[in-house]
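> dropping a prediction and its sequence here:
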Amino acid sequence: MSLVAGRGLGGAGAPGVPAGACPQTLAALVADGDVVVLSGAGLSTESGIPDYRGESGRRRRAEPMTYQTFVGSAAARRRYWARSHLGWRHIARAEPNAGHRAVAELQRRGLVTGIITQNVDGLHQAAGARDVIELHGSLDRVVCLGCGERTPRRLLQERLEQANPGWDARADAVGPDGDAALSEEQIAGFRIVDCRRCGGVLKPDVIFFGENVPPARVQECYALTERAATLLVLGSSLTVMSGHRFVRHAARHAIPVAIINRGPTRGDDLALVKWDAPLGAALSALVVAC
């Protein structure tokens, strides 16, 4: 495990934590309690779900769907739902890993008081975590853009299977959003379905690229961050502002930021502690230390 110290909270040039002391410093912060977790796709890679920007993400060839493309093109919706219908089988089979279980255990002990996740896989809850704020929504729900009705994803899966008897496409790769790589020929014969209530367009209850997180959800995350004694970032490169803003918010309120991630993150210069390590092993060790 590679240990890297941040620059501290005292501004540019402030002394950081000696590299060898990072695990101990992190354990001390977590043991004090009132920790808010901000998790990203890197936490789920050990469950077999690839991330966006790590090594598994670089192997993906497809660009993620944007909100504007989805609502503006019936062909794009067919492409999305064909790929997602197949990819959901992979996401639904995924199980929590040691990192998810460690977060749930720290919450059970009362040390973690809030969880904000950028992930849409539901693995925090599957590991036993409670009151998780799903910043970007969840793939296990579907929303109608016409009437707003939300329904379980399993019901849509059943309807799509009924609408596509004999469709037996296979995919070589599945993304963190359940997007499976398919050929245009495989997609062309796929039939999509609309809302049973109003006939409107169905969309996964997740935030697409180009779509805004609901303001009330963002404010809830800001308020949770302000009440934290420590903001613990797990498995996120913080490349997009959606998650990075909470690290900046914590720093503005002099709340220590600790990061466990493989590789650099956009928030490293704001972190009191940065631990470059596999998430499952690091978080399991943290539970033991606390």
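Arrived safely. All of these numbers come straight from a predicted model, not from anything done at the bench.

> CA only for contacts and neighbour counts going forward, please
Noted.

> can you pull the contacts of the residue nearest the centre of the chain?
Of all residues in the chain, the one closest to the mean position by C-alpha atoms, centre = their mean is N119, 1.7 Å from it. By C-alpha atoms under 8 Å, 6 or more residues apart in numbering, N119 lies in contact with 39-41, 134-138.

> okay, now the one to match up with it:
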Amino acid sequence: MEASDANAPEGPVTSAGLAGLVGMLERRDAVVLSGAGLSTESGIPDYRGATGLRRTGTPMTYQEFTGGEAARRRYWARSHTGWPLFARARPNAGHRAVELLRRSGHVGAVITQNVDGLHHAAGTRETVELHGGLDRVVCLDCRRTSSRSELDRRLEELNRGFRRPGAVLRPDGDAQLPQEQVDGFRVAPCADCGGVLKPDVVFFGENVPADRVERCYELVDAAGSLVVLGSSLTVLSGLRFVRRAARARLPVAIVNQGPTRGDDLAALRLDLPLGPALTEAARLLGAG
């Protein structure tokens, strides 16, 4: 399938430039698949930028995290530093527009690759969090789930004075730290069993739970269209739903600043800032 307007930025958001997206949403019951690009206007950096290539640093893998205490210390030291900045992020115009479109029936369901909880904060409580959420932690031994805020208080008590002003937030919710700071960090065990705590997110090298993937397939299969917002679709966890929709001849729209791995499968491709574009689309559809 050849996408329209796939290769060049669309420029300013205009009603005419959004005609294809509005026409697709008018059919109602679209499924939204959102990625990191939707949250950049909330101050959370994305992974790859406009080129689809940028990524500073190597993300923690599941195998690395579970394989040694030093890796877990590095993860939690950086995550503890970045958490206040991450936790302060608030839904932006794009998240709010998605919720307006959901309430009006133009969007039937939301699947997000993001772990920031901003769809929930905007009121879209039914969002399927494909990769989990950073607001929760899970014990790998007893499987108890608890709040990240609770863990933050415990880490602060164990590491008083550890945080320094001027930390720069990274896409995974952590911050870069020199190794000498990491070495002295104290990690909190599970409050119930003393086991290993992990953020309740899917790490690289870890599989998305099968029942969660199946739920997303069901949503896509029942949809009138699939609208991708702010995802480069570089990883298979999101791309598979675009491929599923394309095989079923379901219309696919991709709104993303920069190229994506799914561009050749899209019926419509727009390179636009998401907040203004979605707000205008919601207005045109009378969803405001």
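That came through fine. Values in this document were obtained by computation on a predicted structure and should not be read as measured data.

> hang on, the earlier thing: quick one: what's aligned to the residue nearest to the centre of the first structure in the second structure?
When the second structure is aligned by TM-score structural alignment, N119 of the first structure is paired with N114.

> same question for R217 of the first structure.
So R217 of the first structure corresponds to R212, using TM-score structural alignment.

> give me the distance between its match and L130 of the second structure.
Taking C-alpha to C-alpha, to the nearest Å as the measure, R212 of the second structure and L130 of the second structure are separated by 7 Å.

> which position in the second structure aligns with A229 of the first structure?
Per TM-score structural alignment, A229 of the first structure is aligned with G224.

> so that match sits against G23, correct?
No: here G224 of the second structure does not reach G23: they are 11.8 Å apart, not a contact under C-alpha atoms under 8 Å.

> among the contacts of N119 of the first structure, which lie within helices?
Counting by DSSP state H, no part of the contacts of N119 of the first structure is found in helices.

> out of those, which is nearest to L155 of the first structure?
Set against L155 of the first structure, the nearest of the contacts of N119 of the first structure by C-alpha to C-alpha is S138 (14.8 Å).

> which residue is the nearest non-sequential neighbour of the equivalent of that closest one over in the second structure?
Counting by TM-score structural alignment, S138 of the first structure corresponds to G133 in the second structure. Distances taken as C-alpha to C-alpha, 6 or more residues apart in numbering put V115 closest to G133 of the second structure, at 4.3 Å, once the chain neighbours are dropped.

> likewise R28 of the second structure?
H106 is the one closest to R28 of the second structure (C-alpha to C-alpha, 6+ apart), at 4.0 Å.

> wait, the one you found sits on G23?
No: in this structure H106 of the second structure lies outside contact range of G23 using C-alpha under 8 Å: 10.5 Å.

> before we move on, back to that, OK, contacts around the residue nearest to G133 of the second structure?
V115 of the second structure touches 129, 131-134, 201, counting by C-alpha under 8 Å, 6+ apart.

> 7 Å instead?
Neighbouring residues of V115 of the second structure by C-alpha atoms under 7 Å, 6 or more residues apart in numbering: 129, 131-134.

> return the distance of the match of N119 of the first structure relative to L268 of the second structure.
With C-alpha to C-alpha as the criterion, N114 of the second structure and L268 of the second structure are 23 Å apart.

> I111 of the second structure too?
19 Å.

> try R170 of the second structure
30 Å.

> ok, now which ones touch the nearest residue to E211 of the first structure once chain neighbours are set aside?
Closest residue to E211 of the first structure apart from its sequence neighbours, by C-alpha to C-alpha, 6+ apart: Y67 at 5.7 Å. Contact analysis of Y67 of the first structure by C-alpha under 7 Å, 6+ apart lists 208-211.

> what of T61 of the second structure?
By C-alpha under 7 Å, 6+ apart, the contact set of T61 of the second structure is 203-205.

> and with 10 Å instead?
Going by C-alpha atoms under 10 Å, 6 or more residues apart in numbering, T61 of the second structure touches 67, 71, 202-206.

> could you pull out the strands in the second structure for me?
In the second structure, the segments counted as strands under DSSP state E are 30-34, 107-112, 128-129, 132-139, 145-147, 197-201, 225-229, 252-255, 268-270.

> and which of the contacts of V115 of the second structure is nearest to E280 of the second structure?
Nearest to E280 of the second structure among those, with distances taken as C-alpha to C-alpha, is E129, at 25.6 Å.

> residue contacts, the closest one?
34, 110-117, 119-120, 201, 212, 216.

> the helices in the first structure, which residues?
Taking DSSP H as the test, the helices found in the first structure are 22-31, 55-58, 67-72, 74-93, 98-108, 123-126, 153-163, 184-188, 215-226, 241-252, 279-289.

> and G8 of the first structure, which of those is closest to it?
Of all the helices of the first structure, helix 241-252 sits nearest to G8 of the first structure, with 10.0 Å by C-alpha to C-alpha.

> what angle do the closest one and strand 112-117 make?
Orientation of helix 241-252 of the first structure against strand 112-117 (axes from the mean of the first three to the mean of the last three C-alpha atoms, to 10 degrees) gives an angle of 150 degrees.

> tell me the counterpart residues of helix 241-252 of the first structure in the second structure, please.
Counting by TM-score structural alignment, helix 241-252 of the first structure sits on residues 236-247 of the second structure.

> S79 of the second structure: what's it in contact with?
Contacts of S79 of the second structure (C-alpha under 10 Å, 6+ apart): 73, 86, 134, 152, 169-170, 172-177, 199.

> what does it correspond to in the first structure?
Aligned partner of S79 of the second structure by TM-score structural alignment: S84.

> which part of the second structure matches stretch 28-47 of the first structure?
Stretch 28-47 of the first structure corresponds to residues 23-42 of the second structure when matched by TM-score structural alignment.

> neighbour-wise, give me the winner out of the contacts of Y67 of the first structure.
Counting neighbours by other C-alpha atoms under 10 Å, F208 comes out on top of the contacts of Y67 of the first structure with 20 neighbours.

> show me what contacts it?
Contacts of F208 of the first structure (C-alpha under 10 Å, 6+ apart): 64-70, 136-137, 177.

> about what we covered before: which of the contacts of E129 of the second structure count as buried?
Taking 16 or more other C-alpha atoms under 10 Å as the criterion, what is buried in the contacts of E129 of the second structure is 34, 110-117, 119-120, 201, 216.

> and the furthest pair within those?
The largest distance within these, taken as C-alpha to C-alpha, falls between D116 and C216 and amounts to 18.7 Å.

> Q118 of the first structure reaches H124, doesn't it?
No: if you go by C-alpha atoms under 10 Å, Q118 of the first structure and H124 don't touch, sitting 11.0 Å apart.
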